[in-house]
Structure formats: C-alpha cells, structure tokens
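1. below are the sequence and a predicted model; questions follow.
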Amino acid sequence: VGRAKNALHRRTYAIAKGVLSFSRFTKRSLVEEYGVPDASVHVVWPSVDTTLWRPAPEKKPRDGVVRLLFVGGDLGRKGGKLLLRWARETRRKGWHLDLVTSTPFEAPPGVRVHVGMQPNSPELIGLAQAADLFVLPTMADMSSWAIAEAKAAGLAVVSTPAGGVGELVRDGVDGHIVPVGDYAALANTLDALVQRPDTLEAMGLEARRMAEAHMDLDTTCSRMLAFIRQVTGV
C-alpha cells in the first residue's frame, strides 16, 4: 500500500506545473522523497493580516507581570501539558499564563483557560496584544498560523523544531527553539525569559519585523500569484 501511495503521489507531482509548500521542511520532502524539481516548489510561510494582527502597546498592563500566551486546540499534541507542568513547578514569580484551547479543565494558579475563542476574534487578538511571550512547545506539527499571528502581534516566541515550525522562529533573535518533548529545556528557557522583560520586548520588535517581511498576507498572496503566473505562463 505504501509503495502504491508513493507512486500515485509521484505521478501527481510529476504532472504539476508547480507546487506551493508552507515550509522548507515540506519542500525537502517533495524534492528528496518524490523527485519534484527544486525550482518547481515555492515556499510560502503561514501568513496573516498584519493590519489586524499588530502590536498595541497601549493594551499592555505594564504592571511588572510577564504575560505568556498559548493557543492550541489539541492540548497534548501542541505541548500544552508541558507548559502546564512548568506553571505548576516553576519557582519564578511575576508571570501569568493565558491558555487558549478547546476543552475546559481546572488550571493551576497563575493560569487562565479560554475555551471557544474564534479565529481572528477581537478577544483572541486582544490576548496576543496584551502578552509578552507566545509559547507553543508543539510535539508534532507541519507549520503554525498561531506563531505567525503571535509574531505579527509583536511577541517573542518559544517553540520546537517539529516539522516546519522551527523555520518560523530565529533562535536568540525573536525567540527560542527548544527540543521536542524536552521539559527541562523548556522550563529553563521560560524561567530565564520571565526574568528578562527587556529581552522579550526586543525580541518582540524583531518578531514584528519578520512578520511584516515574510508573513504578511497581501505580500504572500502576491508572491503566490506571481509564481503561478510564472509556471503556467498566464
């Protein structure tokens, strides 16, 4: 069955004039596993409306509390349980975690759970604009629109290199990458960052710059259309 599926995929890709991929990770798979010519694959990262998802300094409480944000419907796969373990075990003070997910549960002190928030809702955007750090220690993923939204809102990001997610964060520049499933690395990174609000602010500025350059929806759509015209000759 696996060989038959591989052959079908190869035949499909072979007749395509071009392929759009949401990550370099996927592009490598197309080129190395399915024989798609490198020049035939155009990478476009997850993109958002950067006029909607934007920083709003006036919404930050400025009360000395570092606010963390997690957004992930599947709490386990997205690494939310590791983040909750940190919230229970850390000895650091002066932080608050907003956790957006699909199922309600009893949260530890310092954590507020939000269920039923809609994509691009004012409530969700407001949480991002009030936050200082976005944390998505995902265990398995291909890419992440939530990271694109967070960076557009001017947040530093902590995530993992799962799938193509690691491409969206420049380690040490606009966030940090920790190994998949490595609780100790995640905990040490968060413990350090919640004590460095100035570092988070500087990383947030870099995150917004990257979002404007590479994750703006209008720009991405224009690049996609240009690629389609190029390969089709239309």
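-> In hand now; what should we look at?
2. from now on I want contacts and neighbour counts done on CA atoms only, so please keep to that.
-> Fine.
3. show me where this structure has helices.
-> 2-15, 24-34, 80-89, 122-130, 145-152, 183-193, 197-214, 217-232 (DSSP state H).
4. out of the ones you listed, which comes closest to Gly116?
-> helix 122-130 (10.2 Å; Cα to Cα).
5. could you name the helices and strands sitting against the closest one?
-> Using 3 or more Cα pairs under 8 Å, 6 or more residues apart in numbering; DSSP states H and E as the contact test, the elements touching helix 122-130 are strand 66-71.
6. and here is the other one:
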Amino acid sequence: MQTPPTVDASAAPPLIAHIIHRLDIGGLENGLVNLINRMPPERYRHAIVCMKDYTDFSRRIQRDDVTLHALHKREGNDLAIHGRLWRLLRQLRPAIVHTRNMATLEMQTTAALAGVRCRVHGEHGWDIGDLDGSRAKNRWLRRLFRPFVSQYIVLSQHQRDYLAKRIGVPATRINHICNGVDTQRFHPVPRNQATALPPGFAPPGTLVIGTVMRMQPVKAPGILVDSFLSLLDQEPAARERLRLVMIGDGPLLPELRERIVTAGAMDLAWLPGARDDIPDLLRALDLFVLPSLAEGICNTILEAMASGLPVVATRVGGNPDLVVEGETGQLIAASSAEALTAALRQYLREPSLIRAQGNGARTRAEQEFSLDTMVKRYLSVYDRLLSPPSP
C-alpha cells in the first residue's frame, strides 16, 4: 500500500477514490486507467483502492500523483475489510468514492459511514453466475444498497434499462457513458504491412478471422472453434483461404487447442495465449469475432473497430450499442455456432464487405467512442456531484 502524499486540501484538486476488486488485465481496469491518464490533473486527483491487490498492470498509469492501496480481502465473507476501508477513507478523505460492479457495491455503505458525501457506482458488466442480472439475490442486493448511491454510471443501454425497470433507480441518477478507445494506439494499416503473425501463417489471399478474449465459458470461445471447423468441412477452398487467430489465456485454452489438433487443423490456427502486442495483432486480422454469452461494453470490440475491422458479435448486453448491423459488422444470436458459421461464410464469399464495413467501423470509433468524449462525460458527473445545490 502506498502512503498518501501530504497535500494542502484547500489548494489541491478534489480526490476521487476508485474502489475495484483487483487491478489486473481486464476491460474494467483498462477503462479506469484510460480515464485517469486522460483526465486533466488540475481537475481531480485519484486513488485506486483494490479489495484484493494490484499487479504490474498498474505500470500503465502515466500519472505520478495516483496512489494505489491493497486491502487484501480474504476469500469468502471478510467482514474485517470494512474496517480497513473505513480507516483508509478517513485517512484519504476523498471528495468522491466510485465503486464498480457487484464485487464492490457494498462498500457504498462503508464510504457513507466514513463521511464521504458523494458516491458513484459503475455497472460495467454482468457476473459469470448471473449473465442477465436476473438472479434474485443480486437484484435484492442492488435494491438494498440503492439509497447509498448518489449517481450510477452504466456502459450500455441494456444496463440503463435494467437499473430503471428492475432495480427502481430514478432516471435522474443514471448516467450512460460508453467506454472510449485510443484511436491513435489502435489504427488500421494495409494488411501487407502487418507482421505480428507467425511467418508464413497467413499468405496473401487468406482471410484471417481473429479474436482477443479471456478463454472462459462466458466468452464462448468454443463457438468460434466450432464455426471455424464447420467452414473447413463445408467450403471446398476454406483450407487454403481461412486462418483462425485466438489471442488470450484462460482455463479453456488447452481444450480449444486439443479440439483443433484432433480436427487436423492446427496448421491453420494460432492460439498463442496472452500477448502484450494487441494493437499489432489486431492490425494483422481481417475480421474480428466475439461470440460471448454476456457483455457490458466490450473494450476489444472498440479496439477492433478502431483498427478498421468489421466485427461479428452476439446480440447481448452492450454489443448492439457498438456494432451497427450491415455497416460495421453483424450481430448474431448467442450460443449459435450455426449463426456464426453463416456470418463467416458471407465474408468468405463476399470479401468486399470486409473493406466497406471495416472503414465504417473505424469512422464510428473515431466519431462516437473517443477517449476525450468519455472523459468529458465522467467529468460532467463528478462536477455535478460537487456543485453546490441550486437555490
């Protein structure tokens, strides 16, 4: 845990304490780091409070005035963590506490008891065990802690509707702010300039289908493998023209590799595990696919769009907020290898769609999902909370 720097509270910008489960590789964490790095330092200071701990991912924070704090929560019901958080908040004295997702929602009460008047809660996605928010216990908990939350921030229209209709949150307390993407870091280049794939893996004329995900059940990577293998069987020229790239680690990775090996297609697929050169890898793809069962707002979809790739994604969560059917990609039913196979077959047979929809995806990313737009919207919520009440 870092010791908070000594500052003159009367002169320093207000402090925001961001409470998250753990600072590690992930979409929520990436969005938080982007927000902090892009926010003007004269507007707000930041502290990141991790219920568990933080990893080397914290090195992506580009500001030297951000403090990191690990509460080392034990597995299960660790009641003592409330005391540790209360003492830390009394020491930090933030103007705003911002919790994120169900894992930290109950800390809204601890922040209130510590005297933090302005409290924000972000809904960034669904739990693996509750893919649509229908679990009775989670609905009850959200309603229980609802009075302690000053303002909610949701990433998708789906989550906005859920809070309003299922949890009973007034519309005046819900703010819809989509994640932003760094369109300078993620950008397209001509395919023949992309060198991140293994030498000889994708010769000219091949269609490289790719994804970046955590290889776990909620992301449904097996659906993509099923569709790829089906196309190899159904399309006579597919073995010469198709390649599959699946980037990411996770518990399902060994099983996915084994299935491809068993099908005799490992020379047509590349599953290297986790990588840190994602921008270069995306630029080496032709088509991005995300067959997930549930999503909030998926950062990798935004990164693929900014890289000039058409996106095939399931019609779940916030995906329809990002992908415009027929203009930047396709939306398909979840859990359907048949629907995904049909979509991939269309791109294989009509390669002109790739360029047209890829250009549309890049334009949409630049116009609708810039980091500057995201930061302005967060600043608006924070500023409004700290503004004196109207007469």
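-> Arrived safely. On a predicted model such as this, the values are computed, not experimentally measured, just so you know.
7. which one of the helices of structure 1 lies closest to Pro104 of structure 1?
-> helix 80-89 (12.8 Å).
8. equivalent range in structure 2 for the closest one?
-> Aligned by TM-score structural alignment, helix 80-89 of structure 1 falls on residues 221-230 of structure 2.
9. then stretch 177-193 of structure 1?
-> Using TM-score structural alignment, stretch 177-193 of structure 1 pairs with 331-347 in structure 2.
10. try stretch 19-29 of structure 1
-> Going by TM-score structural alignment, stretch 19-29 of structure 1 sits over residues 152-162 in structure 2.
11. then stretch 151-161 of structure 1?
-> Going by TM-score structural alignment: stretch 151-161 of structure 1 matches residues 305-315.
12. and the matching stretch, how far out from the chain's middle?
-> The chain centre lies 14 Å from the centre of stretch 305-315 of structure 2; the measure is Cα atoms, centre = their mean, to the nearest Å.
13. what is the end-to-end distance of that stretch?
-> End-to-end span of stretch 305-315 of structure 2 (Cα to Cα, to the nearest Å): 17 Å.
14. so how far is Gly175 of structure 1 from the spatially most central residue of structure 1?
-> Nearest residue to the geometric centre of structure 1 (Cα atoms, centre = their mean): Ile147, 2.2 Å. Distance of Ile147 of structure 1 to Gly175 of structure 1, given as Cα to Cα: 11 Å.
15. Val97 of structure 2 touches Ile19, doesn't it?
-> Yes - using Cα atoms under 8 Å, Val97 of structure 2 is in contact with Ile19, at 7.2 Å.
16. just tell me what Val71 of structure 1 corresponds to in structure 2.
-> Match for Val71 of structure 1 (TM-score structural alignment): Val212.
17. so what's that match closest to, chain neighbours aside?
-> With sequence-adjacent residues excluded and distances taken as Cα to Cα, 6 or more residues apart in numbering, Val212 of structure 2 is closest to Ile247, at 4.7 Å.
18. and that neighbour? What does it align with in structure 1?
-> Per TM-score structural alignment, Ile247 of structure 2 is aligned with Val100.
19. mind listing what that match touches?
-> For Val100 of structure 1, the contacting residues are 69-73, 113-115, 117, by Cα atoms under 8 Å, 6 or more residues apart in numbering.
20. of all those, which comes closest to Leu193 of structure 1?
-> Leu69 (13.4 Å).
21. would you list every one of the strands in the stretch 1-150 of structure 2?
-> Using DSSP state E, counting those that start in this stretch, the strands of the stretch 1-150 of structure 2 run over residues 15-20, 45-50, 67-70, 96-100, 118-123.
22. tell me which of those sits most buried.
-> Counting by mean count of other Cα atoms under 10 Å, strand 96-100 has the highest mean neighbour count of the strands of the stretch 1-150 of structure 2, with a mean of 25.
23. equivalent range in structure 1 for that strand?
-> Under TM-score structural alignment, there's no match for strand 96-100 of structure 2.
24. give me the contact list for that strand.
-> Outside strand 96-100 of structure 2, the residues that reach it (Cα under 8 Å, 6+ apart) are 14-20, 105, 107-108, 111, 116-124, 382.
25. again with stretch 221-232 of structure 1
-> Counting by Cα under 8 Å, 6+ apart, 17-18, 20, 40, 42, 44 sit against stretch 221-232 of structure 1.
26. check which residues of that stretch are buried.
-> 224, 227-228 (16 or more other Cα atoms under 10 Å).
27. next, the mean deviation of that stretch compared to structure 2.
-> Following superposition, stretch 221-232 of structure 1 is found to deviate from structure 2 by 2.1 Å on average (mean Cα distance after the TM-score superposition for structure 1).
28. list the residues that contact the counterpart of Val181 of structure 2 in structure 1.
-> Counting by TM-score structural alignment, Val181 of structure 2 corresponds to Val48 in structure 1. Neighbouring residues of Val48 of structure 1 by Cα under 8 Å, 6+ apart: 145, 148-149, 152, 215-217.
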